[in-house]
Each structure stands twice: as structure tokens, then as C-alpha cells.
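Participant: sequence unavailable; structure follows:
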């Protein structure tokens, strides 16, 4: 996975831009992937691991009414987490992960339901006018496999945006299109 992290950091460094990460189900794995790349500090500002729902609201600025109505496993929550960490840590780009790695369902969502999101500078995201892009995933496998695939997917989503909309997310798309198999 470090290749995707290295590619993301290389592109950000070349562009003179920075990245912040908000994580829930991945519990710091995205930040660890990025920090494992030599020279990461040139572009990686830091991360917030907001495992608890109240941290999503109080630290990242996710709308409390949204969390109350839909729970933490929601595409809008993912988008607000990415935007919030971008703002809180003063970065050009923010990425986030939220979902259910298991072993039990959460907020009425089955294990393997994951949302990854990216928020970037105005006009920088391809295929969106909101400044945020969310990818829903339906993943199968163990808790570890779901978390690893979530890391890979969020880095691929950001890489896709940095590279101008070219896809790097074939495996997750294939998994989703095949009903998670």
C-alpha cells in the first residue's frame, strides 16, 4: 500500500499542497501509511482519529443533527469529516474514512459498509461542484481486510483527484459492482 501513499505525497509535494486525515474505522492506519513514506512531513500535516461519535462532532465539526439522525456511518458524515479535518489542521486536502469493520453491525449498517471521502480546494475535485467527493464501498472479509481495503480505497480516491480524475480504484469498484464478492 505504501506505493499509493508515496504517489499521493509526491504529487502533493510537487504541487506545494498539504494533506490532513480523519479516520474512524481505520483507527490511524491511513496516517501510518502516509507517515511510513520518507519525507512525508513535506505534505502530510497530521490526522485525527475520531473513533467516538462525539469527537466527529466536537473536533471535526460534523453536524450533530446529522449524526443523531443517521449515525456515523453515512456519506455526508464522511464528507463533513474530510472537510472538517482539512479546516482543523489547516491543509489543502482532507480525506476521511467511516464505516463498519465488524464484527457487529453499527448504526443499522451491516459489516463492510464503508464511506471514504476527499475534500479539496475549490474547483479542484473532478466530477463534483461541492468540493467534496464520497465513494461508498461494500466490502467483504475479516475486520483486518475491511480496514486495509478502506485505507487503500481512500488513498486511491485522493490519488484519482490529484491525477485529474483518472481512476485508481478498480478493485473497490469491482467489489462494489459484484455485491461485495
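Facilitator: Nice, thanks for sending it over. Keep in mind that this is a model prediction, so the values were computed, not measured.
Participant: drop to CA atoms for contacts and neighbour counts, all remaining ones
Facilitator: Will do.
Participant: I'd say residue 92 and residue 19 touch.
Facilitator: Yes - between residue 92 and residue 19 there is a contact at 6.0 Å, judged by CA atoms under 8 Å.
Participant: okay, pairing it with this:
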């Protein structure tokens, strides 16, 4: 279902989480569950994936992950503070000790000069705490390409968080 490199990355995350005894949660917006989908494509992933949150709307981010409405109003959903809050919220609202979040603008519309199509913010929390943030600007390369590239980045970030 997923390209080979994504399948391999998901397998690496599952194996690393098994080895470390870490449970994972995902908090996704523009990827719509593709990160958790990649993880669940790996046999045995049920031992490490607690749950995936698809919080596409601002209301869902606030209700399900406890992202403050103040952050959403001040910075917008596609921002570093919201990505960080989503990752923390995923851990706080699950049995997971590690998480990754993705929030961005996949396009084709919805972008602006400040936040163009292809802008995606990621954050990850590892079992030892702390939040790591990454911003990527993939450009207006098409909705599917932005989403798949986002899955690649999210899995790499999650692997680093779990293996650290």
C-alpha cells in the first residue's frame, strides 16, 4: 500500500519501539491518519501503537488533544506551537510515552504568503520528555506528494524520538 521507503521506515519505528518498550501515539492533521496507517501496516505494531488521533479541525485539536484555543487563534493551526501542543496532547491523552504530530497545508488551496501550500510543522515527544520540532516547506508539489513527504518526515522524527 505504501511506497517501500515508507514501509521500511514504519518497520524501523515499530522495531525500535518494541526494543525500547515504548508505546506510540500519533496526532495528525494534513496527513489524515497516514502515519498511523503506515505503522499499522507493520505486523506486530499493535504491541507499540496505542492510538492515532486525526484532528483535522481546530475544534478537534482543542477537544481531543487539549490544544489551547489561544494558541490556535494566535499562531494558527499550522504553526510550531500547535505542532508541539498536539504532540504533547497525544501523550497526555493516551497510554503512549512517545508521539509525533503533523499539521500543515497540503493544498492545492489554503495557502498564503506567510503560510504557503506545502508548509508542514512536525513535533515529536520521546519517552524521556522534551519536544522536538521540525518545519518543512515542500512547495506546491501536489496534495499527495506533500502528504507522503510528511509521512516520511514524521516517521524519521518518531524513530529518533523512540530510539533516543
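Facilitator: That came in fine, so what should we check first? Given the structure is predicted, the values throughout are model-derived calculations rather than measurements.
Participant: so how far is residue 30 of the first structure from the residue most central in space within the first structure?
Facilitator: In the first structure, the C-alpha nearest the mean C-alpha coordinate belongs to residue 96, at 2.8 Å (CA atoms, centre = their mean). Distance of residue 96 of the first structure to residue 30 of the first structure, given as CA to CA, to the nearest Å: 9 Å.
Participant: joint contacts of the two?
Facilitator: The contact sets of residue 96 of the first structure and residue 30 overlap at 21, 23 (CA atoms under 8 Å, 6 or more residues apart in numbering).
Participant: now the strands for the first structure?
Facilitator: Taking DSSP state E to define them, one finds strands in the first structure at 19-23, 44-49, 93-99, 113-119, 132-138.
Participant: with the second structure overlaid, how far apart is the last one on average?
Facilitator: Following the fit onto the second structure, the mean deviation recorded for strand 132-138 of the first structure is 0.4 Å by mean CA distance after the TM-score superposition for the first structure.
Participant: which residues touch that strand?
Facilitator: Here strand 132-138 of the first structure has contacts from 75, 78-79, 82-83, 112-120, 125, 157, 172-173, 175-176, 179-180, using CA under 8 Å, 6+ apart.
Participant: weed out the non-buried ones from these.
Facilitator: 75, 78-79, 82-83, 112-120, 125, 157, 172-173, 176, 180 (16 or more other CA atoms under 10 Å).
Participant: skip the chain neighbours and tell me the closest residue to residue 159 of the first structure.
Facilitator: Using CA to CA, 6 or more residues apart in numbering and skipping the chain neighbours, the partner closest in space to residue 159 of the first structure is residue 8 (5.6 Å).
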